[in-house]
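*Asks:* got a predicted structure plus its sequence, pasted below:
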Amino acid sequence: MLDPALEGLFLALAKAEDTVSRLDARAQTCSFAEGWAARVDFIEASGWGWVSGEIVDLEDLVLHDAQMDARLPDQALRATYGLVRARHRARRAGPELQSSAGALWLAGYRGEPPSVAPAPLEAAEPGSAPGEARDLAGELVHQLRALSRGETDDSGEAVEEWMLWVRRLPDRAPALLRAAVALEGWRLVNPLPRQSYVGAVIVAHALRQSGRTRACLLGVEAARRALPQPRRGFLAPTLVRLAYWLQVLSLGAEAGLAEMTRLDLARQVVLKRIGGRRAHDRSRDLLDLLLARPLVSAPMAAEHLGVADHSARRLLTGLGASLMEVSGRSRYRAWRL
């Protein structure tokens, strides 16, 4: 009979494999995949801010990204927007991002991206206990415990240590299980406390580089907001912690699927409403902007369409009930699909 913690780990792995595969397959055929991915970036940043105690409105993040801030950006907004910038960079980067220089570039400590991919390492041979071979889960737990004893005060050295350690994880472990181990390892080392999101972005990028995901950059931070920590928090047993990270990946994929389905339904409703309009009408272009942004203001729509603000507001209100005004104020109003 399996140990309950081990059984829970592999049940969480099976669910994560299913949901991540369905999300990636759906993203490959989605006509507005880029807009959906941009939405996930902002949702992830908002979720990380909530977990880290930097509460920032989603509207402020979107306006800051468009350089149309309604107020002077504060430290919390700049820190949270760092995750949006990091995900933008990771989506365009290649294998050179899987290095300490790449991690520091994502964190904003380097002005130029790395240009050379790290040299491949040979996978470490599985360790063995006296008289018996260590199983996969036991080996991963052993490597995590070894990593927790190798912390350093220098951020660059700590990132490099984590990178080398991740590249030595056994190849026979499923990709998502390796991702969960890498996320837990990042938590143990904590090389960039003020940019703790970097580890999750690098792990998601590694999954994409390896081909486990092809059309999406998995999100972690928003799911961490919705999923409570294990009963004993950071002191929970290692297998429970790994199951927690797999549940985070699964929940993030489920949320991505739900958001894609909701956007597709709203898109079909709006297209049906504007289907009979004249050919020069800009409503379809406005719909593309609404699909690409979680929130849209009248100045943003006016700049995107090249029309006056009052014309943009008229087009926004003309899209019907599928468009919701979410700011609740008379100035700097914002709408979402």
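*Replies:* Now that the structure is in, tell me what you want to look at.
*Asks:* going forward, measure contacts between C-alpha atoms and count neighbours the same way
*Replies:* Noted.
*Asks:* and residue 38, how many neighbours?
*Replies:* Residue 38 has 18 neighbours, counted by other Cα atoms under 10 Å.
*Asks:* shouldn't it be in contact with residue 292?
*Replies:* Yes: with contact defined as Cα atoms under 8 Å, residue 38 reaches residue 292; the gap is 6.3 Å.
*Asks:* the stretch 101-250 of the chain: strands as residue ranges?
*Replies:* 128-129, 132-133 (DSSP state E, counting those that start in this stretch).
*Asks:* second one coming, line it up with the first:
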Amino acid sequence: MRYDSPDPFHPSLLPALIAAEDALARLDERAARHPVAEGFRERGQFFDAAAALWVAGELVHVEDLVLHDSHMDARAPSHELTIAHAVLRTRRRLELAEPGWALTAAGLNVLRGEEGSGAPQIEDDGARAPRPDGDHAEEVCEAAESPADNPLADEFAALDAALARSERLLDMHAGSIAAAGLPLAQTPTAKSEPEGQLGLLFDEEWDEAARLDAWRGVLAVADQLPACLGAAVLFDAWERIEPLRRQHWLGSLLVGAYLRCRGKVVSHGLAFNTGLKTIRHERRRSKDRLTRLGGFLEAMTATADLGLKELDRLSLARTQMEMRIRDRRSNSNLPGLIDLVLSRPIVSTGLISRHLGVTPRGALNLVRELGLREMTGRGRYRGWGVL
């Protein structure tokens, strides 16, 4: 799990490093002062979440992610869509957090779901309820001493026995039972074993805490490098060390968090995956470290170029839509629809109805007046947006 830092002054890295530093600086400056900066930031969340799954080899449609985030799914969410929504929520959490929080040990524990690892506090109902006194107390005690027969007691006992047999089978596969003939009452439960010790489900030798410590050890090296190269080194170390079993996509989000901590991109969370997907797989997973680092730097440049084009596209779309509503009344819902369209990659009738407080028929009329382009081409669950 040891990671050797590269030579920052290698001639093959300097052109890509200069291009990435310049492109990200221009993007950050424009995004901080642009009229559609809020919509640009919100749309970037969705695009980056979908691109993160694309880099991992899974396909998630952006329109499905938008509807799932609004709790208006057109169909049952798939496993990939659920992961993409987890990426989206994590990006929002990183954007609201303090710069550098995600790179601390406490922040990483929260992001990987270890913030509530302690035993939950179970509240005693008896402590909240008033204590009975007098004759009523004696009646309560007598009722507690002689409970009524439970008609489902046999069924519950059968379920407990089945669960105990299943736990014993899991422990036998995990190697926690020395002899298979132990009595059932002496069999340790699966809950008493740490999650990583269940060899049937997880790799017993995979120590997430040690791997995260090894990755955080690279931070000291990255801080001595230019911001973009330091972020590329951290991402390459994440890909090599692989700290997390189930949240490997977190490494690409930490790139934006690190650049924000270094003050390189502070206006928004960098959608690094949108540029990373433009780099060929052979370069991203190359055995040569300089090739990988050059590819990651080019991915940052591509991310910045895509962001600048998105800002231009949203600015032009906003100007065209505002020209359509120039002579509208002051209480019209069309300005609210413009803000909604600019903040989402795609909007549906139900989404417009919920945000603007109009009927579905009224939402369709607003879409027609604004001249939005239909994106889905379907008869049901139609969606509109800005290209």
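*Replies:* Nice, thanks for sending it over. From a predicted model like this one, the values you see are computed outputs, not experimental measurements.
*Asks:* so what number do they get for TM-score?
*Replies:* Here the TM-score for the pair of chains, by TM-score structural alignment, normalised by the length of structure 1, is 0.81; 291 aligned residues with a Cα RMSD of 2.0 Å.
*Asks:* quick revisit: between the strands of the stretch 101-250 of structure 1, which one is nearest to residue 154 of structure 1?
*Replies:* When the strands of the stretch 101-250 of structure 1 are compared by Cα to Cα, strand 128-129 sits nearest residue 154 of structure 1, at 31.6 Å.
*Asks:* gap between residue 10 of structure 1 and residue 264 of structure 1?
*Replies:* 33 Å (Cα to Cα, to the nearest Å).
*Asks:* any chance of the strands of the stretch 101-250 of structure 1 in JSON lines, plus distance to residue 47 of structure 1 and mean neighbour count?
*Replies:* Output for those, formatted as JSON lines (distance: least, Cα to Cα, whole Å; neighbours: other Cα atoms under 10 Å):
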{"stretch": "strand 128-129", "distance to residue 47 of structure 1": "40", "mean neighbour count": "10"}
{"stretch": "strand 132-133", "distance to residue 47 of structure 1": "41", "mean neighbour count": "10"}
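*Asks:* just give me the match in structure 1 for residue 277 of structure 2.
*Replies:* Residue pairing (TM-score structural alignment): residue 277 of structure 2 is matched to residue 225 of structure 1.
*Asks:* residue 353 of structure 2 now?
*Replies:* Using TM-score structural alignment, residue 353 of structure 2 lines up with residue 302 in structure 1.
*Asks:* quick check, distance from the host helix or strand of its match to the centre of its chain.
*Replies:* Using DSSP states H and E, the secondary-structure element containing residue 302 of structure 1 is helix 298-305. Here the centre of helix 298-305 of structure 1 is set off from its chain's centre by 27 Å, with Cα atoms, centre = their mean, to the nearest Å.
*Asks:* show me what the helix or strand following that helix is packed up against.
*Replies:* Next in sequence after helix 298-305 of structure 1, counting helices and strands by DSSP H and E, comes helix 309-317. Applying 3 or more Cα pairs under 8 Å, 6 or more residues apart in numbering; DSSP states H and E, one finds that helix 309-317 of structure 1 contacts helix 283-292, helix 298-305.
*Asks:* try 7 Å
*Replies:* Judged by 3 or more Cα pairs under 7 Å, 6 or more residues apart in numbering; DSSP states H and E, the packing partners of helix 309-317 of structure 1 are helix 298-305.
*Asks:* could you tell me the angle between the helix it packs on and helix 283-292?
*Replies:* Interaxial angle of helix 298-305 of structure 1 relative to helix 283-292 (axes from the mean of the first three to the mean of the last three Cα atoms, to 10 degrees): 120 degrees.
*Asks:* which parts of helix 298-305 of structure 1 are buried?
*Replies:* Across helix 298-305 of structure 1, burial judged by 16 or more other Cα atoms under 10 Å covers 298, 299, 300, 301, 302, 305.
*Asks:* and for stretch 319-327 of structure 2?
*Replies:* Here stretch 319-327 of structure 2 shows 321, 325 as buried, counting by 16+ other Cα under 10 Å.
*Asks:* in structure 1, what stretch matches that stretch?
*Replies:* Counting by TM-score structural alignment, stretch 319-327 of structure 2 corresponds to 268-276 in structure 1.
*Asks:* just to revisit the earlier point, possible to save the strands of the stretch 101-250 of structure 1 as CSV with distance to residue 269 of structure 1?
*Replies:* Output for the strands of the stretch 101-250 of structure 1, formatted as CSV (distance: least, Cα to Cα, whole Å):
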stretch, distance to residue 269 of structure 1
strand 128-129, 60
strand 132-133, 59
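*Asks:* I'd like to know which of those lies nearest to residue 168 of structure 1.
*Replies:* Judging those by Cα to Cα, what sits closest to residue 168 of structure 1 is strand 128-129, at 15.7 Å.
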